[in-house]
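**Q** Predicted model and sequence follow; I will ask about them next.
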Amino acid sequence: MVLLGAFAGLRVAEIAALRAEDVDFMRGVITPAIQYPGQDLKTEMSKTPIPIPAELAVLLNANPVRWGSATIVVGAFGRAVAPYTIETAFKAARVTVGGLPAGFRIHDLRHYFASLLIAAGLDVKTVQARLRHASAKTTLDTYGHMWPDRDESSRTAVSAAMMRTIREGEKALDG
């Protein structure tokens, strides 16, 4: 469940419902199709495939292989679990992890996913697609503060254009 939240950005209801058939383990792609309890996803955009690294695909395949389960996340006896069960297990486990803020929720793993994409330099449209937000506005409203300040790069771009214009003007006057 942690891997799906932190490295694929899935919502808890998507984590609970993710089936082995929704993951292309060979190509490294998750294509969410339903959310718990077998309902349609939040939006059409939520069906957007999510590329994942091969290492994550291997780890996600462990439960279906071990338990013969239809779902990726299973309980102690290899059966599918509800979002409430996932959240309860997460709360119990989080106290064993040092350094997490009080009240850290499973949904905060989705925020972690977004922040790691932004820190890696991905643009807003790519982050929107990976989070499967219906619009870039949602992505910017939620995570816009995380993109690096571009004051210096815009200052440099304007300076370069201004200096070209000045040089071209000087050449025209000389010639």
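**A** Received it, and whenever you're ready, just let me know what you need.
**Q** From here on, just use CA atoms for contacts and neighbour counts.
**A** OK.
**Q** by contact count, what packs against the strand or helix carrying A92?
**A** Using DSSP states H and E, A92 maps to helix 83-94. With contacts taken as 3 or more Cα pairs under 8 Å, 6 or more residues apart in numbering; DSSP states H and E, helix 83-94 sits against helix 12-17.
**Q** ok, and here's another one to check against it:
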Amino acid sequence: MPLPLVVAAALSRHIREFAPGADGTLFTTRFGAPYRHDCYGTRIFSAAVRRAGLPPSTTSHDLRHRYASILLAQGESVIGVSERLGHHNASPVLSTYGHLVPDSEDRTRRAVDSAWAACAPPAPRDDATAR
């Protein structure tokens, strides 16, 4: 997965403040052990949701949906989004997020116009400008 600069910067700050565990785990308890799933979901994630000002009902699945929606809105391909989400094909992305794919009519129109302009013969000259 590509590491966005904003995430790399946040991880760098975290690592400077909290050394990774002996096995390289980045997020550990004060004893250096990885967080248990139940602790992560009930305490850590809920606190992060509160600090971020998100609705209390926000889930990690909601954040996954938001991530996919942002990528599509920014023009990432359906195949690219599918790969980022770990799907083996694009069908789940199309069926879930297809309505978010930007309208492609203008892109299609520009692509055909551009291709046609590149191979079209020069426009005939007006007799007045030819003199």
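**A** Okay, I see it. It should be emphasised that the depicted structure is a prediction, and the values quoted were computed from it without experimental measurement.
**Q** After superposition, what is the TM-score?
**A** The TM-score (TM-score structural alignment, normalised by the length of structure 2) is 0.65; 114 aligned residues with a Cα RMSD of 3.3 Å.
**Q** Next secondary structure after the helix holding A92 of structure 1?
**A** Criterion used, DSSP H and E; the element after helix 83-94 of structure 1 is helix 107-119.
**Q** Compare that following helix with structure 2 and give me the mean distance after superposition.
**A** Compared with structure 2 after fitting, helix 107-119 of structure 1 deviates on average by 1.6 Å (mean Cα distance after the TM-score superposition for structure 1).
**Q** and the helix holding A92 of structure 1, which residues are buried?
**A** By neighbour count on 16 or more other Cα atoms under 10 Å, the buried set for helix 83-94 of structure 1 is P83, I86, E87, F90, R94.
**Q** Make CSV out of those residues and add distance to M146 of structure 1.
**A** Shown next, in CSV, are the buried residues of helix 83-94 of structure 1 (distance: Cα to Cα, whole Å):
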residue, distance to M146 of structure 1
P83, 29
I86, 28
E87, 27
F90, 26
R94, 25
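**Q** Which of those sits closest to T126 of structure 1?
**A** Nearest to T126 of structure 1 among the buried residues of helix 83-94 of structure 1: P83, at 27.3 Å, using Cα to Cα.
**Q** of all the buried residues of helix 83-94 of structure 1, which comes closest to N63 of structure 1?
**A** I86 (15.2 Å).
**Q** which ones are touching the counterpart of the closest one in structure 2?
**A** The alignment partner of I86 of structure 1 in structure 2, by TM-score structural alignment, is Y40. Y40 of structure 2 is in contact with no residue at all, counting by Cα atoms under 8 Å, 6 or more residues apart in numbering.
**Q** now the angle from the helix holding A92 of structure 1 to helix 107-119?
**A** Helix 83-94 of structure 1 runs at 70 degrees relative to helix 107-119, counting by axes from the mean of the first three to the mean of the last three Cα atoms, to 10 degrees.
**Q** so how far is G5 of structure 1 from T85 of structure 1?
**A** Going from T85 of structure 1 to G5 of structure 1 by Cα to Cα, to the nearest Å gives 15 Å.
**Q** now swap in I86 of structure 1 and tell me
**A** From I86 of structure 1 over to G5 of structure 1 (counting by Cα to Cα), the distance is 11 Å.
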